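Q: Just a sequence and a predicted model for now, questions to come.
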Amino acid sequence: MSTSDPFPKRIVCLTEETTEILYSIGEQDRIVGISGFTVRPPRARREKPKVSAFISAKIGEIVALQPDLVIGFSDMQADIAAALIKCGIEVWVTNHRSVDEIIALIRRLGAMVGAYARADELACQAEQHIADIQIAAARLPQRPSVYFEEWDEPPISAIRWVAELVRIAGGDDIFPELAAESLGRARIIADSNEVIRRAPQIIIGSWCGKKFRPDKVAARAGWDVIPAVRNGDLYEIKSPIILQPGPAALFDGLDALHEIIMRVGMLSNLSNDKA
């Protein structure tokens, strides 16, 4: 970066997807602080000070870093944003919830740091990867139904970008009416019998911050009749690659979903043929 660089030179990223994007397009030197939840890329945790969780932040430490831009995500970080604005710091809060919005974020962030061409290349790679997965998924003889659980107590179903990725990967989310709800509390499955009634063929767990327990899920009252439980089709996808609305979800998260859905979909068809 030259001294005449007109773009933000000292950026604090309060969520991990913006950190991953900036590293992916070669603009990591602009980052001076990151979220403590950041895992991608691994080097970021070694190179950058961790100054926030998700709904809390070390305001004094952020101010001391003298950022010319802080990037946050959603109304969940509104209080952090307000505190920083009161300190005279410029804050940009994103609110991307869908696959298309994630791709738009990549391009927008790239433009903000003067690296639009590289960001556009990354976005195009994501769009091509999605198209390739859709073509492969179209070969499935039937689309398996999927219950995606991002928390267990209480059970919370898939957020919008995850539900969309499930569909791209070849499956159908069993709670599409809840996927549009941005807040986790609006996606709580109040009646677990509803999962039984919707009879998912696949159950995928991604319990943010703790290991998915398929045995615990299978032992829930009455769930033994669910096809996914009956056939042992309960799987874990690690939260950093699917619950982070950034490149991780569009590449590794989508691949993990597709592998599970294709395997179960093809095996289900073979079983039907034999029957």
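A: Alright, I've got the coordinates. Numbering: from 1, shown residues only.
Q: okay, CA-based contacts and neighbour counts for the rest of this
A: Noted.
Q: Would you map the strands across the protein?
A: When assigned using DSSP state E, the strands of the chain occupy the ranges 11-13, 31-35, 50-52, 69-73, 91-94, 145-152, 155-157, 172-173, 202-205, 234-236.
Q: Not counting the third one itself, show me its contacts.
A: Taking C-alpha atoms under 8 Å, 6 or more residues apart in numbering as the criterion, the residues outside strand 50-52 that touch it are 14, 33-36, 57-59, 61-62.
Q: List buried residues within these.
A: With burial judged by 16 or more other C-alpha atoms under 10 Å, the buried subset of the contacts of strand 50-52 is 14, 33-36, 57, 62.
Q: Filter the contacts of strand 50-52 down to just the ones in helices.
A: Secondary structure assignment by DSSP state H places 59, 61-62 of those in helices.
Q: and of those, the nearest to Val217?
A: Ranked by distance to Val217 (C-alpha to C-alpha), these are led by Ile59 at 39.2 Å.
Q: before we move on, the earlier item: using JSON lines, lay out the buried ones among the contacts of strand 50-52 together with distance to Phe73.
A: Below are the buried ones among the contacts of strand 50-52 laid out as JSON lines (distance: C-alpha to C-alpha, whole Å):
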{"residue": "Leu14", "distance to Phe73": "7"}
{"residue": "Gly33", "distance to Phe73": "15"}
{"residue": "Ile34", "distance to Phe73": "13"}
{"residue": "Ser35", "distance to Phe73": "11"}
{"residue": "Gly36", "distance to Phe73": "14"}
{"residue": "Ala57", "distance to Phe73": "13"}
{"residue": "Ile62", "distance to Phe73": "16"}
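Q: then this one, side by side with the first:
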Amino acid sequence: MQIIDQLQRVIQLEKTPKRIVSLVPSQTELLCDLGLKDALVGVTKFCVHPSTIRKEVKVVGGTKQAYIDKIKALKPDVILCNKEENTKELVEACALVCSVHVSDIYNLEDSLELIKQYGEMFSCSETASFIIEKISSEFENFQDFIRPELIIKVAYFIWKKPWMVAANNTLINYLLEVNKFENVFGHKDRYPEIEFSSSGIIANADLILLSSEPFPFKETHKKEVQEIFTKATIELVDGEMFSWYGSRLMMAFQYFKTLRLNLQSIPL
């Protein structure tokens, strides 16, 4: 079987992989929703969905620093990586163990393509098609909902010390646009560090979103930011909904709808 991953790398597989190592949390969740939980032999310490997965499957390290010796000992048929989540060095090291599939996600189309690829690669196309249809339906319904809503200028924070935001060429920015949130850092690339002050471009944001991941922003941080940006609305948001692809997208658009409805009661 020949598979072309999302970096256009050709992967040769003699048969359907039965032993899978996943080095990406959102892809681990997708595999389980595809009915492949029993085929997982290795995951990362950040793979938190389903909640029991780290107790049931061998943890091989993190997304940036996985232990190749532990991975090799599991004798995987395939290792699943992501261009953003995993380093080039880690992918290259994994390639010395077995075949490696690398995803590269920037928008909904990329996400659906990945689900389809997994369906073909793991012989579960019927379940993959169900997930794709569910996500597509939720997306279409959300588009109808969001169409009459006004555009809101936002800044989306992902880290503190240093302060970092999500900018252009990210799945987060794409989903902000889907929500009719205009990213005030949309002119910058990826995840830039910014100077956190009451002056500058961030002051143009009507809404500041503090993500639950990778930095776990809490109510205390919300108060801290509000003291500086007194005129902006500060909201804590579920980072998984804005940055996890795969089957998580089946829930994301309902979450976005609830978020937007809650914002309607706030003067922006």
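A: Right, received. Where do you want to start? Here the structure is a predicted model, which means the values were calculated and not measured.
Q: among the strands of structure 1, which is nearest Ala228 of structure 1?
A: strand 202-205 (4.8 Å).
Q: so the closest one corresponds to what in structure 2?
A: Strand 202-205 of structure 1 corresponds to residues 207-210 of structure 2 when matched by TM-score structural alignment.
Q: So which bits of the matching stretch are buried?
A: Those would be 207-210, for stretch 207-210 of structure 2 by 16+ other C-alpha under 10 Å.
Q: Next: stretch 256-267 of structure 1.
A: Using 16+ other C-alpha under 10 Å as the burial criterion, the residues of stretch 256-267 of structure 1 that qualify are 256-258, 260-262, 264-266.
Q: again with stretch 40-51 of structure 1
A: When burial is assessed from 16+ other C-alpha under 10 Å, stretch 40-51 of structure 1 yields the following buried residues: 40-41, 44-45, 48-51.
Q: so where in structure 2 does it end up aligned?
A: Under TM-score structural alignment, the alignment places stretch 40-51 of structure 1 onto residues 49-60 of structure 2.
Q: now do the same end-to-end measure for the matching stretch.
A: The separation between the terminal residues of stretch 49-60 of structure 2, taken as C-alpha to C-alpha, to the nearest Å, is 16 Å.
Q: Enumerate every residue touching the closest residue in space to Ser52 of structure 1 that isn't next to it in sequence.
A: On the basis of C-alpha to C-alpha, 6 or more residues apart in numbering, the spatially nearest residue to Ser52 of structure 1 that is not a chain neighbour turns out to be Ser35, at 4.8 Å. Listed by C-alpha under 8 Å, 6+ apart, the contact partners of Ser35 of structure 1 are 13-16, 50-54.
Q: Reformat those as JSON lines; add distance to Arg160 of structure 1.
A: Written out in JSON lines, the entries for the contacts of Ser35 of structure 1 read as follows (distance: C-alpha to C-alpha, whole Å):
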{"residue": "Cys13", "distance to Arg160 of structure 1": "22"}
{"residue": "Leu14", "distance to Arg160 of structure 1": "21"}
{"residue": "Thr15", "distance to Arg160 of structure 1": "18"}
{"residue": "Glu16", "distance to Arg160 of structure 1": "18"}
{"residue": "Lys50", "distance to Arg160 of structure 1": "28"}
{"residue": "Val51", "distance to Arg160 of structure 1": "28"}
{"residue": "Ser52", "distance to Arg160 of structure 1": "25"}
{"residue": "Ala53", "distance to Arg160 of structure 1": "22"}
{"residue": "Phe54", "distance to Arg160 of structure 1": "19"}
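Q: Among those, which one lies nearest to Arg143 of structure 1?
A: Comparing the contacts of Ser35 of structure 1 against Arg143 of structure 1 with C-alpha to C-alpha places Glu16 closest, at 31.8 Å.
Q: if I read this right, that closest one contacts Pro41, doesn't it?
A: No - using C-alpha atoms under 8 Å as the test, Glu16 of structure 1 is too far from Pro41 to be in contact (9.2 Å).
Q: Residue in structure 2 paired with Val264 of structure 1?
A: Under the alignment (TM-score structural alignment), Val264 of structure 1 pairs with Leu263 in structure 2.
Q: what about that match, distance to Thr233 of structure 2?
A: Remark: distance between Leu263 of structure 2 and Thr233 of structure 2 (C-alpha to C-alpha) = 9 Å.
Q: again, but for Ser103 of structure 2
A: Relative to Thr233 of structure 2, Ser103 of structure 2 is positioned 35 Å away (criterion: C-alpha to C-alpha).
Q: Who has more neighbours out of those two?
A: Set Ser103 of structure 2 next to Thr233 and count neighbours by other C-alpha atoms under 10 Å: Ser103 wins out with 22 against 19.
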